[in-house]
Structures are given as C-alpha cells and as structure tokens.
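Colleague: all I have is the shape, not the residue letters:
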C-alpha cells in the first residue's frame, strides 16, 4: 500500500498545475458539469495566451516590413516557438484525455498490487521493501522541485527585467519610459498609462500559462516513465529470484514455478502495453518538441550573445537553461524507460532457468527475446527519445548557432 501512496503523492504535485491549465487526468471520473468547468478554464487560458501570440506574430511581420534588425526579430521568435509548443502539449493531452486516465489507473493498479503479488509469489519481505524504489521516487520528486524553481525564476526574470530597466532609466534621466516584457502589437497603444498595467498583467499571465502547460505535460511524462521503469526493474528482480538455490526440483515445485513465471510474463505484457500507450499519447507533441528545440536553443543562445542590454540577456540566459533542461529531462526519462525495459532480457539470462522444465524454459526464451526490443517513446516514429537524441539536438543547435555567428558578425549586432 505504501507504493500506492508514493504514486498518488507524485500525482498530487500535478493537481495544482492541471487545475489552472484546465486539464485533467481523471476524465472518466468527472461529472459533465465539472468537466465543463475545466474546459472553460482551458479555453480562457487558450484565448488569453494566443491573443498575445497573434500580436507577437504581427509584430514580427511588421518588423520585417519596417526593416528591424535580426536581433530584434529573434527576440520574439523563441518566445513564439515556446508558446506553440505549450499549446500543442496541452491540446494533445486533451485529445488523448481518456488514454491518460486509463494509463494512470492501470499504473496505480500495478503499484497497488505489487506488494500483494510478491506475497502471493512467496518472496522475501525485503524484496517488497526494496530501497531502490524509494530512490527512484525521491529522484523524481527532486527533478519536479528543481523544474518548479527554474520555472518561477524564468517567469520572474522576464517580468522583472522591464521594471529594472524602467528604474534605471528613471534614475539616469528622471523620465518614466514604460516598457513591457515582450514585443507585441495591440489594437491600442499598450504604452499608454491607462492600458499599460493591464497589458503588463496580461503578458505576465500569458508567460505563466505557457510554463504551466509545458510543466503539466512534461511532469506527467516524467512520472509515468519513472513508475514504468521502476516496475520493469522490480520485474527483473523477481525473475532473477523466483528459483531458490537448489540443484533438484520436484515435480510439484516445477509446476508451481511455471505458474509464477506465467504471472511474471503477464506482468511484462502489461508493462509493454502501458509503455506503448504512453508513447502513443506523446508521439506528436514530442516530434514538434524535437524539431523546435534545436532552433529554439540556437536563437536563444544567439540572443544571449548578441543583446547589449544585460537585463534582457540574463532573461534569455535563464530561458536557454530552461529550454535545455526541458528537452534533456524528456530524453533522460525516455532513456530510463528504454534501458529498464531491455534489462529484463538480462534478468532472464541471470535467472536459474536451467533448473526449470522444457515448457517453462521455452516461455522464458520468448520473454527474453521480446525484452530485447525496447519499450520506448518516439517522436512520432522519426526518432527515439533517449540521450542520443538529446546529443543530436545539441549538435544541430550548435551548427545553427555557428552559422548565425558567422553570418552576423559582432559589429552588425
């Protein structure tokens, strides 16, 4: 029962984020009225956020027509790309809402039944209370905490930077020059003191919605990958320790072991099904995440190098750190899922299969062969989500950055 508490404790960290994003992972348990309320919150955030996105795109087009510098144009480009990513992540979570609910319910059931299954199979109590499970969960919670802190820092840097610049400007010239965090065109004068406070708050909430959407989708991915990976690790341990150390097994013992291995095979099949479901839910959004990350990291790094304004350069430096952490964590947890699933094959090899009868041995051989094909997340089938993919993204980003740095010499900044 303790592991059920751990799983629910991890999900509780998502409740606040999901509530204010207008998302849910309990779609099958909600009443139509409550579900309508959640949808209204999402639609409010969607139109609130994308009104700023539309204004940013208009500013970008107007900047091209009026001959603004490349640095000025690239100021808004990473923000718009990150916003599109947030929109897509939230949209696909809603589109696959029932699958998300089913995935979580099945994972919760696996966690709930884990201890009783081990008791029924007859394992030592120390196996049930394996400290490694707690270490994985502790690491997951640390990642969520650090990501939350970085998200808050990112919001504050973008929102506070204009206020700092306004204060410095007033200190130097004794004149108040109203500034905003982002370059966005509105159908009114956004720098008019009558509208400026509202516009400032509007942009503040837009930034918050972007980060909430991304955190909601990514945190759910982290949690599901962690608990699936832990299940695979526990399955490995159980496979290796079904047969006790003895040279001869009696007929009734062989039959009992056959039943136990059948349970383990069914456990493995269920984990494969859930891993495939997770990959299905995140396939499309991960593809856009991969495509946009190289360009996003490149342009953000270019802004850090090219901007003369220290306050905005610091803002984009934090933005760059957040972008790197976001794509790295997705690849890290995807890699963890792949590694833990393929190690089941090694567990079969290290088990005492040579004490078993022919029928059970054949079943284990099938299990071992299937486990050699990793359970993995993909970018809609175009790339696997693992640490090698992260290195590819960094290589591409560096190539684009080097090209920009060569074409746009320092004197042209």
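Modeller: Yep, that arrived. The shown structure was predicted, so the numbers you read here are calculated from the model rather than taken from an experiment.

Colleague: from now on I want contacts and neighbour counts done on CA atoms only, so please keep to that.
Modeller: Will do.

Colleague: how about the helices in the stretch 101-250 of the chain?
Modeller: Per DSSP state H, counting those that start in this stretch, the stretch 101-250 of the chain carries helices over the ranges 125-128, 131-173, 196-240.

Colleague: nearest to residue 343 among these would be which one?
Modeller: With C-alpha to C-alpha, the closest approach to residue 343 among the helices of the stretch 101-250 of the chain belongs to helix 196-240: 7.3 Å.

Colleague: returning to that earlier point: can you put the helices of the stretch 101-250 of the chain in CSV and add distance to residue 369?
Modeller: Rendered in CSV, the data for the helices of the stretch 101-250 of the chain read as follows (distance: least, C-alpha to C-alpha, whole Å):
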stretch, distance to residue 369
helix 125-128, 26
helix 131-173, 26
helix 196-240, 14
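
Colleague: so how far is stretch 404-411 off the chain centroid?
Modeller: Per C-alpha atoms, centre = their mean, to the nearest Å, the displacement of stretch 404-411 from the mean C-alpha position of its chain is 34 Å.

Colleague: before we move on, back to that, looking at the helices of the stretch 101-250 of the chain, which is closest to residue 314?
Modeller: Nearest to residue 314, of all the helices of the stretch 101-250 of the chain, is helix 131-173, at 7.6 Å by C-alpha to C-alpha.

Colleague: putting a second one here so we can go through both:
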C-alpha cells in the first residue's frame, strides 16, 4: 500500500510538472506570436501609408482584415486562459502570504529558510510569465494608432484616411487578459500581488504583537 501511495505521488508530481510546463509554454508562445504579428502589422501599415501609391486601398484592406483576425485570436485566448489566470492569481497571492508569514513568524534553519525563499520566487516568477506577456499584447494593440499617426496618412485620399481611422478607433479600446472577468491580468496586477502579500504580513504581525 505504501508503495502504491508513493508511486501515485510521483506520478501526480510529474504529471503536474508536464501539464504546467506545456500550458505555460503554449500561453507564452501564443502571446509572443501575437506581439510579433502586431509589430509586423504596424510596420506594414506605416509603410503602405508612407509610400505614395495611386490606390493603396487593397493593401490596407488586407492589413485591416489581419488586424481583425489578431483581435479574434486575442479574444479566443482570453476566453481559453481566463479561469487559469484567475487560478494562478489566487494561488500566487495565497502562497505568497503563507510563505511570507512563515518567514516572519517561525524560526528556521538555513535550509528551511532557503527552501521557502525558492518557493516564493517560483510562484512569483510563474505569475510573471502570465502578466508580462499579457501586458505586451495589450501594449502592442494600443500602439497601432501611434504607428498610424506618425505615418504620412495625410498624403492619402479621404477614403484611405477613413480606413485607417477605423483601425485607430478599434485599437483605442484597451483590453487585457482577465481572470474569469474579475481582474485584469497585467503588470499592475503583478505589482498588486506583491504589495498585498507584504501588507497582509505586516498587518498580521502587528495584530500578533498587539
């Protein structure tokens, strides 16, 4: 029975490692792909507006369709990773508070202290792998109007200006990945997790001292 339990534990550990690694890898890879596609799209739109052509409408329509496609990819990713992002937010916040409390309240030897530090670093780094790529995707979408604005859009016809105006209006609606629609996942969320964990430990320690 003991051997079965130990085998099950090893199986679950390796399964969790494989699933988390694959899931994180897919998420980060998709975010990087969308970021690179948006950067290429900004360059192409600016290039089409800067180079004077008789009828750049066909090229711009192609780029606008690609912009809409990237938006659809973003919304699909947002729906797919929504629950997972909320789960990691709660796990990171709870684990950080728990580990910091142990560091503050318990007397530990060097090995235990180092293991707790490594644990909290692991949770924070993993949550950073979700927040920073999400921030990058949101920034690139928001930066599309800036790429259009610094181009020579004013040299083109009115119908061309109307096309790029649509893209600018669409991109002004800044959107982030969300945790089940409850919180936005970005760099500010990453910062708030650290501040909340430290504040919780400080308040809890003051309560015990009083």
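Modeller: Received it, and whenever you're ready, just let me know what you need. Computed from a predicted model, the values in this text were never measured in an experiment.

Colleague: got a TM-score for the pair?
Modeller: TM-score for the superposed pair, counting by TM-score structural alignment, normalised by the length of the second structure: 0.89. Supporting figures: 208 aligned residues with a C-alpha RMSD of 2.1 Å.

Colleague: and the helices of the stretch 101-250 of the first structure, which is most packed in?
Modeller: Highest mean neighbour count among those (mean count of other C-alpha atoms under 10 Å): helix 196-240, with a mean of 21.

Colleague: other SSEs contacting that one?
Modeller: Helix 196-240 of the first structure sits against helix 2-21, helix 32-66, helix 70-95, helix 97-121, helix 131-173, helix 251-306, helix 310-350, with contacts defined as 3 or more C-alpha pairs under 8 Å, 6 or more residues apart in numbering; DSSP states H and E.

Colleague: quick one, which of those is nearest to residue 237 of the first structure?
Modeller: With C-alpha to C-alpha, the closest approach to residue 237 of the first structure among those belongs to helix 310-350: 7.2 Å.

Colleague: how close does that closest one sit to the second structure?
Modeller: Mean deviation of helix 310-350 of the first structure relative to the second structure after superposition (mean C-alpha distance after the TM-score superposition for the first structure): 1.1 Å.

Colleague: what stretch of the second structure does the helix or strand just after that helix fall on?
Modeller: Helices and strands here follow DSSP states H and E; after helix 310-350 of the first structure, the next one along the chain is helix 358-371. Helix 358-371 of the first structure corresponds to residues 158-171 in the second structure, going by TM-score structural alignment.

Colleague: tell me roughly how far the matching stretch lies from the first structure on average.
Modeller: Mean for stretch 158-171 of the second structure is 0.8 Å (mean C-alpha distance after the TM-score superposition for the first structure).

Colleague: make a markdown table from the helices and strands packed on helix 196-240 of the first structure and add distance to residue 205 of the first structure to it.
Modeller: Listed next are these as a markdown table, based on distance: least, C-alpha to C-alpha, whole Å:
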| stretch | distance to residue 205 of the first structure |
| --- | --- |
| helix 2-21 | 11 |
| helix 32-66 | 8 |
| helix 70-95 | 13 |
| helix 97-121 | 25 |
| helix 131-173 | 9 |
| helix 251-306 | 21 |
| helix 310-350 | 17 |
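
Colleague: residue 199 of the first structure: which of those helices is closest?
Modeller: Smallest distance to residue 199 of the first structure across those (C-alpha to C-alpha): 9.7 Å, for helix 32-66.

Colleague: so the closest one aligns onto which residues of the second structure?
Modeller: Going by TM-score structural alignment: helix 32-66 of the first structure matches no residues.

Colleague: what angle do that helix and helix 2-21 make?
Modeller: Per axes from the mean of the first three to the mean of the last three C-alpha atoms, to 10 degrees, the angle that helix 32-66 of the first structure makes with helix 2-21 is 60 degrees.

Colleague: distance from the chain centre to helix 32-66 of the first structure, please.
Modeller: 22 Å.

Colleague: mind listing what's buried in it?
Modeller: Buried positions in helix 32-66 of the first structure, judged by neighbour count with 16 or more other C-alpha atoms under 10 Å: 35, 38-39, 42, 45-46, 48-50, 52-53, 55-60.

Colleague: report the angle between the axes of that helix and helix 196-240?
Modeller: Here the directions of helix 32-66 of the first structure and helix 196-240 differ by 120 degrees (the same axes, to 10 degrees).

Colleague: what's the match of helix 358-371 of the first structure in contact with?
Modeller: The contact list for stretch 158-171 of the second structure (C-alpha atoms under 8 Å, 6 or more residues apart in numbering) reads 56-57, 60-61, 64, 67, 141-145, 148, 153-154.

Colleague: now rank those by neighbours and give me the top one.
Modeller: residue 141 (26 neighbours; other C-alpha atoms under 10 Å).

Colleague: could you find the counterpart of that one in the first structure?
Modeller: The alignment partner of residue 141 of the second structure in the first structure, by TM-score structural alignment, is residue 341.

Colleague: for that match, give me its contacts.
Modeller: Residue 341 of the first structure neighbours (C-alpha under 8 Å, 6+ apart): 229, 232-233, 371, 374-375.
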